[in-house]
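Colleague: Here is a sequence together with a model predicted from it:
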Amino acid sequence: MFKEKRFELIIEYVNKNGYATNESISKELSIPFTTLRRDLNELHNQNYLIKVHGGAKTLKEKSILEANFSEKISDNIDQKKIIAEKALLCIKPNESVFLDAGSTTYFLAKIIKKDLNNRIYTNSILHAQVLANNGIEDINILPGRLKLKTNAIVGVETINSLKKYYFDVAFIGINAIDSDYNFYTTDEDEAEIKKIVVKNSHLAFALADKSKLNSRSFVKCGDKSQLAVIDEEV
């Protein structure tokens, strides 16, 4: 079977099922394992599907629901650490920084060091604690209501407080990115906070691993004209 035909069949099969194991793909499409592994690697690199341990899953746009912070922080840890290291390179000494609540921004908070002498604002008590443990002295926690599920501070007080600040650089947590690179979150309050921060920042980055691609959630909070994506791609 020609490679192009195999690719077509694999993509169709994975999209139809949402997720498929290597065993099921090999059996149903009569593709040897060694050939299948090479094909899946190539299809993943070309962004036709997502290769995962033991199989592959579709890149068709899906609806993302909000998970608990404790669940998100244990997902895709290696990817989030890579993203955090790349994001750190975007922070210059003495800059004002906004650090959004979220699991990927949490890993960034863990590696920001005192010697950068940044003034850091955040809507996450957890991030503030991590920054304090790093010896950061200028930490500013926004007022508002604590949303326990995402560990984010939200609400009218948060929004009103943000309107008076301007940040050199901001790092925004994102739940989903569609095929046109529109960015989404699951909550209207959090979306409003992200929009204001992006508007009031010289540079704004969306921190998102590639599992967030080709998906949508409830509320759009930005697009590719406003935010640059930092992912785990080398």
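Modeller: Good, I have the coordinates.

Colleague: Every contact and neighbour count from this point should use C-alpha atoms.
Modeller: Noted.

Colleague: quick one: contacts for residue 156?
Modeller: Residues in contact with residue 156, defined by C-alpha atoms under 8 Å, 6 or more residues apart in numbering, are residue 144.

Colleague: distance of residue 182 from residue 107?
Modeller: Distance, residue 182 to residue 107, by C-alpha to C-alpha, to the nearest Å: 24 Å.

Colleague: Grab the nearest non-local neighbour of the spatially most central residue of the chain.
Modeller: Among the residues of the chain, the one closest to the centroid is residue 208, at 2.1 Å (C-alpha atoms, centre = their mean). Leaving aside its sequence neighbours, residue 208 sits nearest to residue 231 (C-alpha to C-alpha, 6 or more residues apart in numbering; 5.4 Å).

Colleague: The one you found contacts residue 209, correct?
Modeller: Yes: at 4.9 Å, residue 231 and residue 209 qualify as touching, with contact defined as C-alpha atoms under 8 Å.

Colleague: shared neighbours, these two?
Modeller: Taking C-alpha under 8 Å, 6+ apart as the contact rule, residue 231 and residue 209 both touch 79, 83.

Colleague: Of these two, give the one with the bigger neighbour count.
Modeller: residue 209 (23 against 20; other C-alpha atoms under 10 Å).

Colleague: Tell me which residues touch the more buried one, please.
Modeller: Taking C-alpha under 8 Å, 6+ apart as the test, what residue 209 contacts is 76, 79-80, 83, 230-232.

Colleague: let's bring in a second one:
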Amino acid sequence: MLAGQRRNHIAEVVERTGAVRVSDLVSELGVSDMTIRRDIDQLAEQGLVERVHGGAVALSSRTSDEPGFRAKSTLMTRQKQAIGEAAAALVEPGSSIGISAGTTTYELARAVRSVPDITVVTNSVPVAQLLHESGTPGQTVVLTGGVRTPSDALVGPVAVAALRSLHVDLLFLGAHGVDPQAGLTTPNLVESETNRALVACARRTCVLVDHTKFGVVGLSTFLALADVEVLVTDDELSSRTRASVADAVGTLVTAKRQRIPGRLRTGS
């Protein structure tokens, strides 16, 4: 595992659990405690974790809140880019799509910003801004109203009411966690309600999640795995989990990263 991948993993663990010990990371990652301490020091300098004696904890300002969009966008970046590129192949000119808030769905938006004559419905402020600035001919962006969360999602009754009157061909949906029994989950109850409204306005749903989201269970379920038509993930998902997910969803797509920068392959 490269240094960048190792630090991404540490940041993901802290985000999910709130804290991590150096000794546990040494055993898990097979490196020295000095290496782990240097990784934590660098993450602390970047403002992603708080260094404490024996490990790292989530920043005190974020322990009971959602991590911000900027903080999450630094994690699993190459995996998210690969997932976004793979999912973009499902978007056709002339179609209408929904894009939920999140850093993985943002990469999907980046990949489709040059597709002409599409209508995009989203509750993500960064996604709407990205597509608006692209200036692609015939591209229409509909941004729901609502209360803005730390992750730059618009949620709540206003967002839900707006979505009830809309219909899209395909929804691209992120998740905090994916579990065979719990399904797709989020720790935010209001965001969960808004995600259900997004699903209700879509003919088909495509879920975009990297491998670290599997086995994670948030407070509220907004979609069962059996109701997912397409799920796109990266090539670091274990074979056992991949087989289990493939049996549960309609189609599983694995986004494979080539070692040559800038080139991606996709396979299912």
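Modeller: Received it, and whenever you're ready, just let me know what you need. All values derive from a computational prediction rather than experimental measurement.

Colleague: about what we covered before: mind checking what the residue nearest to residue 208 of the first structure lines up with in the second structure?
Modeller: Alignment note (TM-score structural alignment): residue 231 of the first structure maps to residue 233 of the second structure.

Colleague: tell me the SS of that match?
Modeller: strand (DSSP: H, G, I helix; E, B strand; the rest coil).

Colleague: What ranges does the stretch 51-200 of the second structure have for its helices?
Modeller: Remark: helices assigned in the stretch 51-200 of the second structure by DSSP state H, counting those that start in this stretch are 69-72, 77-88, 103-112, 125-134, 157-164, 189-200.

Colleague: mean per-residue distance, the second one to the first structure?
Modeller: It refers to helix 77-88 of the second structure. The superposed helix 77-88 of the second structure is, by mean C-alpha distance after the TM-score superposition for the first structure, a mean 0.4 Å from where its aligned residues fall in the first structure.

Colleague: likewise the third one?
Modeller: Comparison of helix 103-112 of the second structure with the first structure after fitting gives an average deviation of 1.1 Å (mean C-alpha distance after the TM-score superposition for the first structure).

Colleague: Likewise for the fifth one?
Modeller: Helix 157-164 of the second structure: mean distance to aligned residues in the first structure after superposition is 0.6 Å, counting by mean C-alpha distance after the TM-score superposition for the first structure.

Colleague: residue contacts, residue 107 of the first structure?
Modeller: Residue 107 of the first structure touches 80-81, 84, counting by C-alpha under 8 Å, 6+ apart.

Colleague: quick one: the match of residue 231 of the first structure and residue 208 touch, right?
Modeller: Yes: the pair residue 233 of the second structure / residue 208 is scored as a contact, 6.2 Å apart, by C-alpha under 8 Å.

Colleague: Give me the common contacts of those two.
Modeller: residue 83.

Colleague: Looks to me like residue 12 of the first structure is in a helix.
Modeller: Yes: assignment of residue 12 of the first structure by three-state DSSP places it within a helix.

Colleague: give the contact list for residue 168 of the second structure.
Modeller: 96-98, 121, 201-203.

Colleague: and if you look at residue 180 of the second structure?
Modeller: With C-alpha under 8 Å, 6+ apart, residue 180 of the second structure has these contacts: 225, 244-245, 248.

Colleague: same question, residue 140 of the first structure
Modeller: Taking C-alpha under 8 Å, 6+ apart as the contact definition, residue 140 of the first structure lies against 119-122, 128.

Colleague: Okay, and which of these map to strands?
Modeller: The strands, defined by DSSP state E, take in 119-122 from those.

Colleague: Buried ones among those?
Modeller: Taking 16 or more other C-alpha atoms under 10 Å as the criterion, what is buried in those is 119-122.

Colleague: mind giving me TSV with those residues and columns for distance to residue 172 of the first structure?
Modeller: Shown next, in TSV, are those (distance: C-alpha to C-alpha, whole Å):
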residue	distance to residue 172 of the first structure
119	17
120	14
121	12
122	10
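
Colleague: Tell me the one among these nearest to residue 194 of the first structure.
Modeller: Checking those against residue 194 of the first structure by C-alpha to C-alpha gives residue 122 as the nearest, at 11.4 Å.

Colleague: can you tell me how far that closest one sits from residue 23 of the first structure?
Modeller: Distance, residue 122 of the first structure to residue 23 of the first structure, by C-alpha to C-alpha: 46 Å.

Colleague: Likewise for residue 212 of the first structure?
Modeller: For residue 212 of the first structure relative to residue 23 of the first structure (C-alpha to C-alpha), the value is 26 Å.

Colleague: More neighbours: the two, which one.
Modeller: residue 212 (21 against 14).

Colleague: so how far is residue 125 of the first structure from that one?
Modeller: As judged by C-alpha to C-alpha, residue 212 of the first structure and residue 125 of the first structure stand 25 Å apart.

Colleague: Could you do residue 156 of the first structure as well?
Modeller: The spacing between residue 156 of the first structure and residue 125 of the first structure, counted by C-alpha to C-alpha, is 17 Å.

Colleague: Strands of the stretch 1-150 of the second structure, start to end?
Modeller: 19-21, 50-52, 55-57, 96-99, 119-122, 140-143, 147-148 (DSSP state E, counting those that start in this stretch).

Colleague: how about CSV for these, with distance to residue 3 of the second structure added?
Modeller: Below are the strands of the stretch 1-150 of the second structure laid out as CSV (distance: least, C-alpha to C-alpha, whole Å):
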stretch, distance to residue 3 of the second structure
strand 19-21, 17
strand 50-52, 18
strand 55-57, 17
strand 96-99, 32
strand 119-122, 35
strand 140-143, 38
strand 147-148, 34
